[in-house]
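**Q** I would like to see how this sequence folds:
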Amino acid sequence: MDTPLLTVEEQRAYVMRLLDALEVTDRDKRLKVARAILYLAQGVFDECDTEVDVLHWSRHNVFLLYDMGIFTALLELLSMEIDNSQACSSAVRKPAISLADSTELRVLLSIMYLMVETIRVQTEDHRPEWIAAREAFKNELGGSFSLLELDEEPFALLLFTMVTKFCSMNAPHFPMKKVLLLLWKTILFTLGGFEELQQMKVQSRDHLNLPPLPEDSIKVVRAMRAASPPASAMELIEQQQQQKRGRRSRRPLVKQDSLDTYNERDPFKNDDARDEEEDPEDTDSGIEGEVDPLDRDVIIQPPPPPPLLRPPTERVNFPKGLPWAPKVREKDIEHFLETTPTSKAKTDSINILADVLPEEMPITVLQSMKLGIDVNRHKEIIVKAISALLLLLLKHFKLNHIYQFEIVSQHLVFANCIPLILKFFNQNIMSYISAKNSICVLDFPHCVVHEMPELTAESLEAGDSNQFCWRNLFSCINLLRILNKLTKWKHSRTMMLVVFKSAPILKRALKVKQAMMQLYVLKLLKIQTKYLGRQWRKSNMKTMSAIYQKVRHRLNDDWAYGNDIDARPWDFQAEECALRESIEKFNSRRYDKNKNGDFTPVDNCLQSVLGQRVELPEDFHYSYEMWLEREVFSQPIQWEGLLQNP
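**A** Okay, here's the model as predicted:
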């Protein structure tokens, strides 16, 4: 480029001017300055010729902005926007939420996301420094963290506040996709990802003098990708039977699409001839005599009327409504329709699309197609962020303290997380995995460096060149891992899988040819086989064989021959009650501030400490000046120490 580059001092001076301009009272001017900062964080793409240049200047500017204190200023602006009651009230009154209602929030969150993600990716090359920084962060929270202690961190507190406020429907204009992504990346950076969790687990076992882990399940699955597994016992029996009948012993080779070079034959394709055509479990996915628990929106049909005793030609007219007058006033009915929660339309969930819907709806077919793809992509990103965030928190809590993990797990179970995940998988999972809801030419930084080609309906229908959507595959694996963590060694929750008829749903998920996803599906099938009965195992021998081959087993496992079909969900409720009692004892011992003990949390918030009332003796005001001279004025103050240790 012919544009002259500024020196580092000139760049810092320019950023300082932007930082000063963020403190103006004019809202429009603040937004203009915030957009200028966003342009810097995005790599000043208008001055670049290639995508590599954009990424280079984005990294350079992000570290410069962070060094100049822009991130702290953005936190203050974000706090102001969260508490902006005028914007919240206007958004609540509006019939439809659009991009215009969240402009300021989207700009601030975009800058923060770019800064957090760029710094996180760059520090991956310096893992020792990253681990040391994370340990220092945990030490500031008292050596361990919980949901309460995590909220004391200012940034996480703001983001959790946004999520809570949105869920209460007081601020439907919040751009939740950006909030969830930023929350996920923040926890990923401050607490560590899956690889760091594995290292922390090894270090914790070594510190507690426990034997090292024999193997890592994920590494074992990855090692299996390079080699094809041997034929199952059921396949060998079928081959022998085919030889006796004079049929060909070898099956014809069928070209299959592999998600990650895991070239194995599908052991579930012909699991039972009935499964491909008509699976009796698929047709009846609910409890006998009850509505399908996975689909609460189904309208209950009344039972068939008894046979008519009079001739069919004679029509009987029944009065509409009840035969008696309702004991309710008209005023109460109007109040009910205006305020309790059942009057809310189901389309209220569209509010999560506040940062994707335009102010003016599309009027052409091409615009409608583009918006539809963008909306679907938006939903997929939200599922990805939520699933990754929940899994990451569960793993960190379990490594930090088992009761912290258990209380979050119980909250998820009581919030119907298990049937919700099963309902998610009760869709055409192959179509979800292979969805193409992205437009490559609109991706950043390609869209700002290259000339924009003309978009047509044909190019939008074609989508990207990727055969599978890795974003959706990542979400599915995360949800399966969450379901495994919630149900592992919990008989009552395993019975929930049986009650909600999860076996046919999980079997359909096995059609996805990806080793890690199949592993977690088979784990969920394994823990409930003894509750499904002998007939189910007999009809699904190939699934049983796959479980035997790919899932780790223990010496006293009775999954393959145990039979406990008479078990009922309420038989195991004592487990949940005992676990809840242990959790409450743990919380009372460790987090109850009324008790003075070694486990009392330390209040390290400056505003909270200074805001507490301190009881002083009655004669203190007589000797106040003497105390001030002795304790304050005559004591030397080490200003350098205060600046280094704020």
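**Q** When you work out contacts or count neighbours from here on, use the C-alpha atoms and nothing else.
**A** Will do.
**Q** Could you tell me how many residues sit around residue 26?
**A** Per other Cα atoms under 10 Å, the neighbour tally for residue 26 reads 10.
**Q** separation between it and residue 33?
**A** Computed as Cα to Cα, to the nearest Å, the residue 26 to residue 33 distance reads 11 Å.
**Q** Quick check: chain neighbours aside, which residue is closest to the residue positioned nearest the centre of the chain?
**A** Nearest to the mean C-alpha position of the chain, by Cα atoms, centre = their mean, lies residue 386 at 1.4 Å. Distances taken as Cα to Cα, 6 or more residues apart in numbering place residue 180 nearest to residue 386, at 6.8 Å, with adjacent residues excluded.
**Q** Now for the residue nearest to residue 532 when sequence neighbours are not counted: which residues touch it?
**A** Among residues not flanking residue 532 along the chain, residue 565 sits closest, at 6.1 Å (Cα to Cα, 6+ apart). Shown in contact with residue 565 (Cα atoms under 8 Å, 6 or more residues apart in numbering): 530, 531, 532, 533.
**Q** I have a second one here; can you model it like the first so I can compare?
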Amino acid sequence: MQADEMESSMESPNLEFEYGDMDTLPAELSELYSYTEEPEFALNKDYFEEDFKSQVRGRRWVELSVEEQRAYVMRLLDALEVTDRDKRLKVARAILYLAQGVYDECDSDVDVLYWARHNVFLLYHMGVFTALLELLNMEIDNSQACSSAVRKPAISLADSTELRVLLSIMYLMVENIRVQTEDDRPEWIAARETFRIELAAPMCNGEPFALLLFTMVTKFCSMNAPHFPMKKVLLLLWKTVLPLVKQDSLDTYNERDPFKNEEARDEDEDPEDSDSGIEGEVDPLDRDVIIQPPPPPPPLRPPTERLNFPKGLPWAPKVREKDIEHFLETSRNKFIGFTLGNDIDTLVGLPRPIHESVKTLKQHKYVSIAEVQIKREQELQKCPMTLGEEEVEETPAEILYLGMLPNLSQYVIALLKLLLAAAPTSKAKTDSINILADVLPEEMPITVLQSMKLGIDVNRHKEIIVKAISALLILLLKHFKLNHIYQFEIVSQHLVFANCIPLILKFFNQNIMSYISAKNSICVLDFPHCVVHELPELTAESLEAGDNNQFCWRNLFSCINLLRILNKLTKWKHSRTMMLVVFKSAPILKRALKVKQAMMQLYVLKLLKIQTKYLGRQWRKSNMKTMSAIYQKVRHRLNDDWAYGNDIDARPWYFQVEECDMRESIEKFNGRRYDRSRGGPAGGEFTPVDNCLQSVLGQRVELPEDFQYSYELWLEREVFSQPIQWEGLLERP
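**A** Below is the predicted model of the structure:
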């Protein structure tokens, strides 16, 4: 397209969207359930009341003392240990009703949320989460259920009943304990930190809880367990990782950036984001949309009072050490005819203006945590014996990475398969993964109204899966980068090799405004509204009307997450930037600028900025408004020539070498730090060697059982029948 598409964005309204780690708590809880699960709310209540009323006659749960509630929960825990599956399921449903907030005894949504929070902490203190974990392991390993699901031609909601109940309780516990409120009691605050430590510890089969959920994802994608309720698994996995990867302040690694103030931060440098979630801070200028109405005129002032407007851009530019090296390499080639490698201090033979330029560049030099970590890793690889063994702090992110490392490729591929299956641009294929196991009813709809309701439910189901996967991937990338740059790089390479970049571009190659404003929700059926209020009669007209919201929060949230993933994968990676060019991402990304939301536009402009030099002069001439928006809204390096094709790094023969070198560095890092057979912890070529003859000969050596039978033959063949040249042995130096 020759015309700049940004003019058409004048027709769309500004979106009042606040990007954060998650939506509101009621919205997050409501997305746990599909509309098809609505009849099960009454089932949970009935099973609870059937048992509760037989124990506590004439009283309600909310009227019991805490000690009485504890005693009843202990009784439920004992009942969970029965061998009968049906009885266990009834008890689990009663526990789920408590975690859902005993809604039959509440008069409002607020009451339900309060009692859900109260009950969840009570359940946690009584050890319910550990008991549920054992049951979940049993259900995962239930070979009979798996084989039955594999043979069935159509999977429905009934095939995942036990798993859905267990996962729902665990999700409600994780989400309610994780979220902080002003009304939290002191014991709740202490329980939150304890729970976070427990989730990070090896609690199931010697692995963190998140690894169990990753295993469920890979097992589902390998078609060995098609009945697994993937939406609930992914939501629980996302929320488990979200408190779990809390990081301390990074000031110990790096001085605070002098070129940023507290109000004007650019998420372009991820290591400076020390928050525990996925929300990134942006420059205050970026909080406004690119195209906006002019501000109101300032009030009239006396003629003697002069207005002082700030000069320049609202941020100070940065410079990498590599940029200074490139500048000096070019200058030395031009003025003295040879270079000095990575020397950035020697300026002999260069004219005075070059001296001044280097001085200015050094004043704006910025060293990121990633560069510090890379330099430290190079030193450890070069001098392993001098520097000794590295002390690795066992942070939750470190424990998670160590657990994921052996099967990291499988986890990444499985997540991308699910993302592809849930993308609105994907077409159903016979061999594609069925992600609708926990939304399709046993009996398919027979009326138009039922079909419309199920259609909304299916679309909503896919949107929630995209939301969970996009949030999970951005969390993994962000916090692995904070923990160590090579942990981030290996996840990035697995994503790139699994075609993550074209997949995200395919996702955006749709009518993005329609996706942002999709009405795939039935508000009256959302939890907890549907269990507190009397439901009105649903009609085709009310379903088509949807809600009155300006946009769908989860879809806009997902789009921003996917754009952030693209930015993280392609930043400073020219081979991946060329993938954006090859897959013709520019028109796709430009269409996304129609969504007038500041953060989303910022990340779109960043992706356009890094590839403008490869798009040609004609494209730049035809898209001057986009170029101006990039200049105004995206932070630039001091010597950044993003608008031209003069970058010394833009050499096509370097592209594949870049990925190979990165892969080699990653393998060296993993081998040194984690591989016991190659010098990692507790073993390897740098392990101290015992040189004492008596000590070595005195060690007990375990021989194989069959050795005694063949010992005499071996002795005859290798010792007695072989002549020994004693003179030769004595003559050896």
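**Q** would you list the contacts of residue 565 of the first structure in a markdown table and tack on distance to residue 45 of the first structure, secondary structure and neighbour count?
**A** Below are the contacts of residue 565 of the first structure laid out as a markdown table (distance: Cα to Cα, whole Å; DSSP: H, G, I helix; E, B strand; the rest coil; neighbours: other Cα atoms under 10 Å):
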| residue | distance to residue 45 of the first structure | secondary structure | neighbour count |
| --- | --- | --- | --- |
| 530 | 60 | helix | 19 |
| 531 | 59 | helix | 21 |
| 532 | 59 | helix | 18 |
| 533 | 62 | coil | 16 |
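**Q** In CSV: those residues, plus distance to residue 190 of the first structure.
**A** Shown next, in CSV, are the contacts of residue 565 of the first structure (distance: Cα to Cα, whole Å):
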residue, distance to residue 190 of the first structure
530, 42
531, 42
532, 43
533, 46
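**Q** Out of those residues, flag the one nearest to residue 466 of the first structure.
**A** The nearest member of the contacts of residue 565 of the first structure to residue 466 of the first structure, counting by Cα to Cα, is residue 532 at 38.7 Å.
**Q** which residue in the second structure lines up with the closest one?
**A** For residue 532 of the first structure, the aligned residue in the second structure is residue 615 (criterion: sequence alignment).
**Q** Quick check: that match touching residue 584?
**A** No - contact criterion Cα atoms under 8 Å: residue 615 of the second structure and residue 584 do not qualify, at 9.6 Å.
**Q** equivalent range in the first structure for stretch 461-480 of the second structure?
**A** Counting by sequence alignment, stretch 461-480 of the second structure corresponds to residues 378-397.
**Q** Need the contact partners of the matching stretch.
**A** Outside stretch 378-397 of the first structure, the residues that reach it (Cα under 8 Å, 6+ apart) are 146, 176-177, 180-181, 183-184, 187-188, 191, 193-194, 197, 353, 356, 404-405, 408-409, 471-472, 474-475, 478-479, 481-482.
**Q** Could you do stretch 121-134 of the second structure as well?
**A** By Cα under 8 Å, 6+ apart, stretch 121-134 of the second structure touches 70, 73, 74, 77, 166, 170, 173, 177, 188, 191, 204.
**Q** which residue numbers in the first structure go with that stretch?
**A** The aligned range for stretch 121-134 of the second structure is 63-76, by sequence alignment.
**Q** first to last residue in that stretch, what's the distance?
**A** With Cα to Cα, one end of stretch 63-76 of the first structure sits 19 Å from the other.
**Q** What's the average distance for the longest helix along the first structure when superposed on the second structure?
**A** Longest helix in the first structure by number of residues (criterion: DSSP state H): helix 365-400. When the second structure is superposed, helix 365-400 of the first structure averages 0.3 Å from its matched positions, counting by mean Cα distance after the TM-score superposition for the first structure.
**Q** Run the chain-centre distance for that helix.
**A** Counting by Cα atoms, centre = their mean, to the nearest Å, helix 365-400 of the first structure is centred 7 Å from the centre of its parent chain.
**Q** Show me what counts as buried in it.
**A** When burial is assessed from 16 or more other Cα atoms under 10 Å, helix 365-400 of the first structure yields the following buried residues: 369-371, 373-378, 380-400.
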